[in-house]
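K.L.:
coordinates only, sequence not included:
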């Protein structure tokens, strides 16, 4: 499963221009490698080179790979440097008796691609005011009654979204209630993960898709409700959920992994949240980060995720204490520890000031407040 997920950042390679880079190789590597079931170029580069995102080096050394979306078990790849001549006859196609290694296992990330969006505001959107038989919750096959749908047409399809989180700086997130208001005290946890700063900015509101539906009746007056017949649903619909028209193709179908196109300043980008968990996530988990298209981030951008510098009391020369926790800011009697690498993550959906990324691999969990850096950061 993990190897399939890594395919998102590996064999999705593809519209790459001339790529010239000095490659640091591992201690040793064979001249050729036979592709096995489950391999990706990301994995192969990670095994034989020190930096898995240097997969274009392997691709360019193998001109017989016309379409990296279609490498097969049994294909023989040259691992020679670009300026070396590949021995004649050592690179060849496999037998083609197995299915090709697909570019992207889209089903693994599709729920996140579909179900999470970020908006600057949402309270002006139409919203569910009641449900069939005065239910507290409703699902597929039942009716929801909506206020604010004037102008819609019977047969038009809508997505039902639930406001879940407000993202900002320096506080990463606050939970939202059914009215879309901040739930008191839910954001207090952030103080344990992100140091306070002078940067105060609303980054956006997250809305999670819970269902889709088709309009069957449109109300005529401001106080009249319209009827939405609920269809596909991931969660039950409730009063207060918002509506937006269904998008035909709301996300990319392919990703081209690459390093950030713009420089990443230390401390500028951080992990805001981990989807469906409280504070930490590992491979295959989705994280929200505090940067988007305005920062030059696009789909396929790869970051390394780092535990931020921490500051601890020197119990040898400083004040004696039994406390083992660390501080987010330096202070008297404290010494600074270096940042620590945690994981790599690839962006798969971007908005203006927030993006979502899939954790690809790592040595420790990615947590709220961790910094994002260039994938080659040391």
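P.N.:
Good, I have the coordinates. Since the structure is predicted, the reported quantities are computational estimates derived from the model, not experimental observations.
K.L.:
From now on I want contacts and neighbour counts done on CA atoms only, so please keep to that.
P.N.:
Fine.
K.L.:
and the top helix by length along the chain, what does it pack onto?
P.N.:
The longest helix of the chain (DSSP state H) is helix 106-115. Secondary-structure packing of helix 106-115 (3 or more CA pairs under 8 Å, 6 or more residues apart in numbering; DSSP states H and E): strand 201-217.
K.L.:
try 10 Å this time
P.N.:
On a contact count with 3 or more CA pairs under 10 Å, 6 or more residues apart in numbering; DSSP states H and E, helix 106-115 meets helix 2-6, strand 157-169, strand 201-217, strand 340-350, strand 355-362.
K.L.:
now for the ones you listed, which one comes closest to residue 282?
P.N.:
For residue 282, the closest of those is strand 355-362, at 6.2 Å, according to CA to CA.
K.L.:
and after the closest one, which helix or strand comes next?
P.N.:
Going down the chain from strand 355-362, the next helix or strand is strand 366-367, by DSSP states H and E.
K.L.:
After that next one, which helix or strand is next? Please name it.
P.N.:
strand 371-373.
K.L.:
in that next one, what's buried?
P.N.:
Using 16 or more other CA atoms under 10 Å as the test for burial, strand 371-373 gives 371-373.
K.L.:
can you check stretch 146-156 too?
P.N.:
146-150, 152.
K.L.:
Endpoints of that stretch, how far apart?
P.N.:
This stretch, stretch 146-156, spans 14 Å end to end (CA to CA, to the nearest Å).
K.L.:
now it: how far from the chain's centre is it?
P.N.:
Offset of stretch 146-156 from its chain centre (CA atoms, centre = their mean, to the nearest Å): 33 Å.
K.L.:
now stretch 339-355
P.N.:
For stretch 339-355, the distance to the chain centre is 6 Å (CA atoms, centre = their mean).
K.L.:
before we move on, what about stretch 304-311?
P.N.:
For stretch 304-311, the distance to the chain centre is 19 Å (CA atoms, centre = their mean).
K.L.:
for comparison:
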């Protein structure tokens, strides 16, 4: 029997039923919150938490771990989530696969995967295919010199020449194209380049600083000058643990991953927060619209509108000086230049 269809037998099925330690948790429950919810395939943790809570990122705080279910983020389709109260304080319990009984329980591991914080397809493009590197490194990286036979149009199955130092003991490399450069104008002390994965090559032979390789995968035409990076593309984390960002950490959206000026739900954004700020994947921020002036339609005078919370975003990948985030919720138009602050 394959591990994907292995059967995990629980000797006793135990419901999660531990009171939250969150002070004032009752105020976090929505007035129209249901008493139970059946998890469906395609649900996300953010959406389910939003069914019950005014602040979805506080989802883990209304659970406590026990030996039966070790992680409140490990929720599966067909699970039933219950909103219960003890001494006036809310807490969540769950029964697996729709069973509300305290009885032996069998689950086919691999039938379903745990639901994710947000749709995986929304993250894949700019988590798996985008990186940010110190711009000073670009000129030192190996690059595509030409196609074999001096072809200008290079795609999957074609052979290419690479110039630069490659490790002959390492066979597979990624091809990246240089994208947008972020620097002083974005509040950074050094220039950082976004690089976008467009293909994969296998090394065939090497002589001096010239190597021959075959393109095994491509997302588009490969060009002369595209850079070569050792290793595999960045992978999505299996789970993102929702949590409020550290207090005192603030930043701004400096660009949309797709270069759009109007950013909506599940769009990717580039943030001016790096590893030294202490942010991690899963941290949630509020998005603030910058103060702006609007014209009063009656008096004609200009009126200053202060900061407004227009949405939330979650960190999905952190680099030395920048990070990628994804918009979880947008109540208005999110734009480059909008500020981000820890959710409350």
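P.N.:
Arrived safely. Because the structure is predicted, anything quoted here is derived from the model rather than measured.
K.L.:
where does the TM-score land?
P.N.:
Scored against TM-score structural alignment, normalised by the length of structure 2, the superposed chains reach a TM-score of 0.77; 307 aligned residues with a CA RMSD of 3.1 Å.
K.L.:
just checking, which of the buried residues of stretch 146-156 of structure 1 belong to helices?
P.N.:
Per DSSP H, these never map to helices.
K.L.:
Which residue of structure 1 lies farthest from its centroid?
P.N.:
Relative to the centre of structure 1, the most outlying C-alpha is that of residue 317, 43.3 Å out, by CA atoms, centre = their mean.
K.L.:
Need the buried residues of stretch 146-156 of structure 1 in a markdown table (columns: distance to residue 36 of structure 1).
P.N.:
Formatted as a markdown table, the buried residues of stretch 146-156 of structure 1 follow (distance: CA to CA, whole Å):
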| residue | distance to residue 36 of structure 1 |
| --- | --- |
| 146 | 53 |
| 147 | 56 |
| 148 | 55 |
| 149 | 54 |
| 150 | 57 |
| 152 | 53 |
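K.L.:
what's the matching residue for residue 145 of structure 1 over in structure 2?
P.N.:
Taking TM-score structural alignment, residue 145 of structure 1 has residue 161 as its aligned residue in structure 2.
K.L.:
To residue 128 of structure 1, which of the helices and strands packed on helix 106-115 of structure 1 lies closest?
P.N.:
Counting by CA to CA, residue 128 of structure 1 lies closest to strand 157-169 out of these; the figure is 8.7 Å.
K.L.:
Report the buried residues of the longest helix of structure 1.
P.N.:
So helix 106-115 of structure 1, judged by 16+ other CA under 10 Å, has buried residues 106, 109, 112-113, 115.
K.L.:
contacting residues for the match of residue 145 of structure 1?
P.N.:
Residue 161 of structure 2 makes contact with 143-150, 203, 205-206, 210-214, 224, according to CA atoms under 10 Å, 6 or more residues apart in numbering.
K.L.:
Mark which of those residues are buried, thanks.
P.N.:
For the contacts of residue 161 of structure 2, buried by 16+ other CA under 10 Å: 143-147, 203, 206, 210-214, 224.
K.L.:
Give me the subset of these lying in helices.
P.N.:
Among those, no member falls in helices (DSSP H).
K.L.:
Now distance to residue 272 of structure 2 too, for the residues you listed, in TSV please.
P.N.:
Formatted as TSV, those follow (distance: CA to CA, whole Å):
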residue	distance to residue 272 of structure 2
143	28
144	30
145	33
146	36
147	37
203	36
206	39
210	37
211	37
212	38
213	36
214	37
224	31
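K.L.:
out of the residues you listed, who's nearest residue 194 of structure 2?
P.N.:
Using CA to CA, those come closest to residue 194 of structure 2 at residue 143, 15.8 Å.
K.L.:
out of the helices and strands packed on helix 106-115 of structure 1, nearest to residue 83 of structure 1?
P.N.:
So among those, helix 2-6 is nearest, using CA to CA, at 28.5 Å.
K.L.:
in the closest one, what counts as buried?
P.N.:
4-6.
K.L.:
superposed on structure 2, where does the longest helix of structure 1 end up, distance-wise?
P.N.:
In the superposition with structure 2, the average deviation recorded for helix 106-115 of structure 1 is 2.6 Å (mean CA distance after the TM-score superposition for structure 1).
K.L.:
outside of that helix, which residues touch it?
P.N.:
Contacts for helix 106-115 of structure 1 (CA under 10 Å, 6+ apart): 1, 4-5, 7-8, 159-162, 207-211, 234, 247, 249-254, 275, 284-286, 348-349, 356-358.
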